[in-house]
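[1] I need the structure of the sequence given here:
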Amino acid sequence: MPLLFFSRRFLIFSTVIPFLISIALYQLDTFDPSHLPADALLYSTTSIPPLINNQLLTGAEFIGVGLLNKPEDIAYDIDSGLIYTGCVDGWVKRVKVMESVNDSVVEDWVNTGGRPLGLAFGLHGEVIVADAYKGLLNISDDGKKTELLTDEAEGVRFNLTDAVAVVDNGVLYFTDASYKYDYSQSSFDFLEGKPHGRLMSFDPTTRTTRVLLKDLYFANGVSMSPDQTHLVFCETPIRRCSKYYIKEERVEVFIQSLPGYPDNIRYDGDGHYWIAMPTGVTTLLKLSMKYPVWRKVTAMAAKWGFNLMFAEDAGVLQVDLEGKPIALYHDRKITHLTTGIKIGEYLYCGSLLHSRILRLHFLKYPAHKSL
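    Sure, this is the predicted structure:
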């Protein structure tokens, strides 16, 4: 009898009481995730391309190992042959890439004092930076001058300035991923499932900032079309990229039901866009996107330092000008690829996790027809 009593008491303390405490904490927590749009939960094979390389790490080379602290975006200056990238320590760095990655040279160029994300080149050699904390910056005079262009629109400050593109008339188009959460809290925006993102423009002549689209789901990468009539922007949690037509001020879907969650998108000058996906669609992510209760549990765990959102199978998707998938380069053993950009015969990838740039030779390690 004493043993039976002990077993029952142990059961109460080890299971029932923790369960009741968990319910109480869940009810008291104010984090309130929403249901995502129904089309965000669709999983279609239409975005799977005919050509696939599912071993991206095989043959990959690494540039600036230990010298580039989480280089999120990559911009290539064809005139100088330099790569510009923004790091988590605030540095915008310049990289001279050589045939051998070991001979590459990494230069500390400008420190924004924030977290530089998206990069683009202005019309007069300046570098435009979407800094997550600072806003939209203009770095000119070979790095000697840094100017804040804009950090708010319609009375609402940017909280996570993310990506930027430049049109031929000098107007800048950029995203604020979330007006509610900053860079350090970005996972909570993803988990909350509410549209806090905006697509905006800045005219350097009139110094005017316009909100073009609001209520976007974590507005992320943005890229200008080659004919300058529209831009393509990504919404990460709903796995969709859309076109925004500048003159008509209208939106249409470019590609949706992506095989991963899109980050930056880059046009390669050769008829293709490259969409980086930090993670593929895992079983846990499927459950999280479908059930807000699971996203709340995940957010509560994150507050205590536990990560339940396990990323895997990052990659880069190549699509044509109409959004038709061409090739996918990915690997289950890699995560947090945030940019894919084609430079010559190489694919260069930035990362939110790793302290280096990944490079893959297309001809030596091509994508093949999937079986």
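[2] okay, CA-based contacts and neighbour counts for the rest of this
    Noted.
[3] Which strand in this protein has the most residues?
    strand 208-216 (DSSP state E).
[4] Second input sequence below; structure requested for side-by-side comparison:
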Amino acid sequence: MVPPPPSVNFRPSKCVNFWKALIIVTAVLTSLVGISIYFNDEFEPVVYRLPQPPALKGPLKPNNYLRNAQLLLKGKISGPESLVVEKDGKNTIIYTGTWDGKLLKIANGVVKKTLKIRPGKKSYACGGSYHTEPKCGRPLGIRRLNEKEFIVAEAYSGLYSVDFENGVVTQIFSTEILIENKKCNFANDLDILDILNGTSSFTVFLSHSSTRWDRRRFLHDFLEGKSTGRLLRIDFETIHKPQASVALEGLAFANGVQLHPDGETLLVSECSRARILRYHHSGPKKGQYSVFIKNLPGFPDNIRLSSSGQSFFVGMASVRHSEQFISFIDFLGRYPWIRWGIVQLVPQQYLASLLTLFSQKYGLVLELDLTGKIIRSYHDPTGTVVQGVSQASDDGNFLYLGSFHADFIAKVPMKGG
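    So this is what the prediction gives:
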């Protein structure tokens, strides 16, 4: 049994004082160097407001589930963002993509197959850095298409068909294609509508996180506060004939995508607004949407249907709650000028580090029922084992956790927290 986490003496009042101090310091620095530095005139922050974060009580009451995690491939992989978890007899197979542009097939915690999302790139140059990422590729969402193939969203270049067994990676949709006069410059997560009538036709719903910033500059989108994300619908008459359209626009960092079992709707997370939307892709309300759940205790990343088909798992990229911490995304919403100052002062390649520097170390996964009610949560209150969860998928006995930055996949017993 894991002992309870130590008490945390971090109170909102202290956090507010910290952010006030940060505002003053940044204002002074900006005024001192404002004449001499190069200003990023593309960055146009606006005011936004998030509701008061929820309290961690009821189904959100902290526990130690995630501290029981076994860390698979610790130190051997980098940023396994999205996972496909499957059972093959007694074997557990995981498919994922990593920060260094690799696609992996993992069996019982051992890498069995390695492909590259950009096969023509030299492996020695693809270390998952700010400078190499656009060239080498950053695979994000991954889904199984059929018995042989998977579809993978690569953040910079588009969608790929991946055949792990035969080692074939084929681009099937390019981000260079204009969709209502805009390129998909930040492809993120996806889900696939069932293949129709046994033919080769299928539909991909893809989150386009931001029309202004690419993946390397995702924090620019958070700090700017504009809602420029989109949900794209890409219909494939065959795998080589895509037709793309915009299903939803005006989304605040569109992220996780998951079809609902009702067959008519899907869920898409608005990460920087701490909520999830429900979109009608067919049926009598086709084209309409509603809020599935709002004011989450964190910023939602990928959403996945549980193995039972009766609930959804949602990974929290970082947390926000009323007891211990006011997130910088929450607090700085009222201060576009301080966000402007931060972007001018901090070099782009280091800006994302602010997310780690000013985020509470905390691991959190939510389980929602099919109506959007929180029924269970899985925590690491100290963040010493798990933090920054991008996705949670289960096999009925264990949760497998992805992360955009961790060097492992966490395997967590679903009982005994």
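[5] thinking again about what came up before, following the longest strand of structure 1, which helix or strand shows up next?
    Next in sequence after strand 208-216 of structure 1, counting helices and strands by DSSP states H and E, comes strand 219-224.
[6] re earlier: corresponding residues in structure 2 for the longest strand of structure 1?
    Aligned by TM-score structural alignment, strand 208-216 of structure 1 falls on residues 243-251 of structure 2.
[7] check the fit of the longest strand of structure 1 onto structure 2 and give the mean distance.
    Compared with structure 2 after fitting, strand 208-216 of structure 1 deviates on average by 1.1 Å (mean Cα distance after the TM-score superposition for structure 1).
[8] buried residues in that strand?
    By neighbour count with 16 or more other Cα atoms under 10 Å, strand 208-216 of structure 1 contains the buried residues 209, 211, 212, 213, 216.
[9] Reformat those residues as a markdown table; add distance to residue 239 of structure 1.
    Below are the buried residues of strand 208-216 of structure 1 laid out as a markdown table (distance: Cα to Cα, whole Å):
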| residue | distance to residue 239 of structure 1 |
| --- | --- |
| 209 | 27 |
| 211 | 22 |
| 212 | 20 |
| 213 | 18 |
| 216 | 12 |
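[10] now the strands for the stretch 151-300 of structure 2?
    158-163, 168-174, 178-179, 182-183, 187-193, 202-208, 229-236, 242-251, 254-259, 265-270, 275-280, 289-293, 298-305 (DSSP state E, counting those that start in this stretch).
[11] before we move on, back to that, which one among the buried residues of strand 208-216 of structure 1 gets closest to residue 303 of structure 1?
    For the buried residues of strand 208-216 of structure 1, the residue nearest residue 303 of structure 1 by Cα to Cα is residue 216; the value is 24.8 Å.
[12] Now for that closest one: which residues touch it?
    Counting by Cα atoms under 8 Å, 6 or more residues apart in numbering, residue 216 of structure 1 touches 195, 196, 197, 198, 199, 235.
[13] Could you find the counterpart of the third one in structure 2?
    Read it as residue 197 of structure 1. Using TM-score structural alignment, the partner of residue 197 of structure 1 in structure 2 is residue 229.
[14] Please tell me I have it right and its match contacts residue 256.
    No - here residue 229 of structure 2 does not reach residue 256: they are 12.0 Å apart, not a contact under Cα atoms under 8 Å.
[15] Now the common contact residues for those two.
    With Cα under 8 Å, 6+ apart, residue 229 of structure 2 and residue 256 have common neighbours residue 207.
[16] Compare those two and say which is more crowded by neighbours.
    Taking other Cα atoms under 10 Å, residue 229 of structure 2 and residue 256 do not tie; residue 256 has more neighbours (29 against 25).
[17] Now the more buried one. Nearest residue, chain neighbours left out?
    residue 302 (3.7 Å; Cα to Cα, 6 or more residues apart in numbering).
[18] Am I right that that neighbour is in contact with residue 312?
    No - with contact defined as Cα under 8 Å, residue 302 of structure 2 does not reach residue 312; the gap is 10.1 Å.
[19] neighbour count winner among those two?
    residue 302 (31 against 25).
[20] That one matches what in structure 1?
    Residue 302 of structure 2 maps onto residue 264 in structure 1, by TM-score structural alignment.
[21] How many neighbouring residues does residue 343 of structure 1 have?
    Once other Cα under 10 Å is used to define contacts, residue 343 of structure 1 is seen to have 17 neighbours.
[22] Map it across to structure 2 for me.
    In structure 2, residue 343 of structure 1 lands on residue 395 (TM-score structural alignment).
[23] Let me know the distance separating that match from residue 411 of structure 2.
    Look at residue 395 of structure 2 and residue 411 of structure 2: by Cα to Cα, to the nearest Å, they are 10 Å apart.
[24] sorry, back to before: the strands of the stretch 151-300 of structure 2: which one's closest to residue 405 of structure 2?
    So among the strands of the stretch 151-300 of structure 2, strand 298-305 is nearest, using Cα to Cα, at 13.1 Å.
[25] Now do the helices in the stretch 51-200 of structure 2.
    133-136 (DSSP state H, counting those that start in this stretch).
[26] do the same with the stretch 251-400 of structure 2
    328-331, 336-345, 348-351, 353-357.
[27] quick one: terminal-to-terminal distance for stretch 180-199 of structure 1?
    With Cα to Cα as the measure, stretch 180-199 of structure 1 spans 15 Å from end to end.
[28] Centre-most residue in structure 2?
    Nearest residue to the geometric centre of structure 2 (Cα atoms, centre = their mean): residue 301, 3.4 Å.
[29] wait, isn't that one in contact with residue 269?
    Yes - contact status for residue 301 of structure 2 versus residue 269: in contact at 6.7 Å, counting by Cα under 8 Å.
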